[in-house]
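>>> model the following, please.
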Amino acid sequence: MPQDHASDPSRHSHWRPLRLLQASMDADIARLYAEKRIEGLKPSFVMELLRLHATGPMTITELAESVGRTHSALSQKVSAMRTAGWVRTVAGEDARSKKVTLTDEARDIVGRLAAEWRATEAAIAEIEAEIPYPLTRVVTDIEQALERKSFHDRIAEKLAQDPAWE
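Alright, predicted model coming up:
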C-alpha cells in the first residue's frame, strides 16, 4: 500500500525541534559524565540527587513535591535511579513508609554534579545572552498564555471542530 505523507499529521510538529534540542543538550551533558567515567548517570537524575544531598532522605511523595513532579513519575524515576545504583530506599519513621536516600557512590560524585549543574546554568545564561528572545522568556510567555486559556481547552476547541474526533 503506498504511503500518503500528506495525510500523516505527525510529519509537522511545532514542538519536535524543542524536544530534539533538549535531547541534544542532554546528550552533551551525558558525554561530560562519560568523560569523567561516571557510568549509568542520566542528566534527568541530577536534580533529584542534588535535592536528596541537600535535604537528606525523603519519601517519594516529599521528593516529588520538592521537584514539582507527580508521585507516579517520581516513583518510576526512583526505581530507575535505584537500578542504576544512585539511590536506595530505607525504612521511614513508621513501618509503612520508606525514604529515598543516596548511595555511597552518589555521595562520592555529588560535588561533581553540583559543579555540572552550576556550569550548565551558566552556559544556558550565556546562550540566552546571545539570542534576541531567551527561552526563559518564551516559557514565561507561554505560561501566561495558558493562564488565559488552558492547553486542554485550546485542544478541546480544535477537536470540537474536527469530525474525526467524534
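>>> only C-alpha atoms from now on, for both contacts and neighbour counts.
OK.
>>> and the longest helix belonging to the chain, what other elements does it pack with?
Counting residues, the longest helix found in the chain (DSSP state H) is helix 104-130. The contact analysis (3 or more Cα pairs under 8 Å, 6 or more residues apart in numbering; DSSP states H and E) places helix 104-130 against helix 46-55.
>>> against which helices or strands is the helix it packs on packed?
Looks like helix 46-55 contacts helix 60-67, strand 98-102, helix 104-130 (3+ Cα pairs under 8 Å, 6+ apart).
>>> next helix or strand past the last one?
Per DSSP states H and E, the first helix or strand lying C-terminal to helix 104-130 is helix 135-148.
>>> what comes up buried for that following helix?
Residues of helix 135-148 include none that count as buried (16 or more other Cα atoms under 10 Å).
>>> residues contacting that helix, please?
residue 128 (Cα atoms under 8 Å, 6 or more residues apart in numbering).
>>> return the distance of it from the chain's centre.
Here helix 135-148 shows a centroid-to-chain-centroid distance of 18 Å under the convention Cα atoms, centre = their mean, to the nearest Å.
>>> following up with a second sequence; could you model it the same way so I can compare the two?
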Amino acid sequence: MAPREPQFGAILFRASQLVGDQGVEAFDVLGIALDARWLSIVLALNARGPMTSTQLAEHIGHSRQVIESRVKPGVARGIFTSRPDPDDARRTIYGIGDAAKSTVARAVAVMGEFEAVYQALWDEIGIDLEAGLLAMEAALARRSLIQRLSDQRAGALAAGTEESA
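Presented below is the predicted three-dimensional model:
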C-alpha cells in the first residue's frame, strides 16, 4: 500500500489548526478577549472549581508543564488566580480571576453554542469526529502505532513463510 498523500498526521494537524484559528476568529468577532490556549483550562476551572496544575493536566489530558506554561501568563493578566495549596505548600491552586469572570461566562456560553455547531458539522460530514478521535485515542493507548506496525510486519512475515512452504 502506498503512503497517503498528504500523511494522516498532517491532515489531522491542519484540521486542528482550522478549529483553533476559526475559534480565535469567532471569539474576536464576538468581542471575547480570551487567549484560545487558555480555553480548556477556563472550561475546566469553570466546571470543577479551583485545581492544581496536576489536576488540570489529568482532566484536560496535557502535561503539567504545558498547563503551567499556559496558566502562568493568564495569572499575570488576571484571567487566573494562584494561591498555595493549604495542604501542601509545594503545590499551587489555580482559579478564575474575579476580573475575568464575566469574560469566562461569555466564553462558556459560546462554547455551549459551539456544541450545536459541532453536532451539525458531524451530521454534515456523516461522522461524529469527536467520538471517533476519542475511540482512536483509547485504541492507541491500548496498542501503540509501533506495536501495530510490528504486529503487521510479523503477520506479513508469517504469511510469506506459509506461502513459500
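>>> would a markdown table of the helices and strands packed on helix 46-55 of structure 1 with mean neighbour count and distance to residue 87 of structure 1 be doable?
Output for the helices and strands packed on helix 46-55 of structure 1, formatted as a markdown table (neighbours: other Cα atoms under 10 Å; distance: least, Cα to Cα, whole Å):
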| stretch | mean neighbour count | distance to residue 87 of structure 1 |
| --- | --- | --- |
| helix 60-67 | 17 | 12 |
| strand 98-102 | 21 | 4 |
| helix 104-130 | 14 | 7 |
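>>> surely residue 45 of structure 1 touches residue 82?
No: taking contacts as Cα atoms under 8 Å, residue 45 of structure 1 lies outside contact range of residue 82: 10.7 Å.
>>> neighbour count: the two, which is higher?
residue 82 (17 against 14; other Cα atoms under 10 Å).
>>> next one: the more buried one from residue 93 of structure 1, what distance?
21 Å (Cα to Cα, to the nearest Å).
>>> what's the answer for residue 111 of structure 1, then?
28 Å.
>>> quick revisit: so the longest helix of structure 1 matches what in structure 2?
Here helix 104-130 of structure 1 aligns to structure 2 at residues 98-124, judged by TM-score structural alignment.
>>> figure out how far that stretch is from the centre of its chain.
15 Å.
>>> and if you look at stretch 129-147 of structure 1?
Mean-position distance between stretch 129-147 of structure 1 and its chain equals 18 Å (Cα atoms, centre = their mean).
>>> one more: stretch 31-48 of structure 1?
The chain centre lies 14 Å from the centre of stretch 31-48 of structure 1; the measure is Cα atoms, centre = their mean.
>>> mind listing what's buried along that stretch?
Within stretch 31-48 of structure 1, judged by 16+ other Cα under 10 Å, the buried ones are 33, 38, 41, 42, 43, 46, 48.
>>> look up how far residue 31 of structure 1 lies from the alignment partner in structure 1 of residue 53 of structure 2.
The equivalent of residue 53 of structure 2 in structure 1 is residue 60 (alignment by TM-score structural alignment). To residue 31 of structure 1, residue 60 of structure 1 is 28 Å away according to Cα to Cα.
>>> just residue 84 of structure 1 next, same as before
17 Å.
>>> one more: residue 71 of structure 1?
29 Å.
>>> could you do residue 12 of structure 1 as well?
For residue 12 of structure 1 relative to residue 31 of structure 1 (Cα to Cα), the value is 30 Å.
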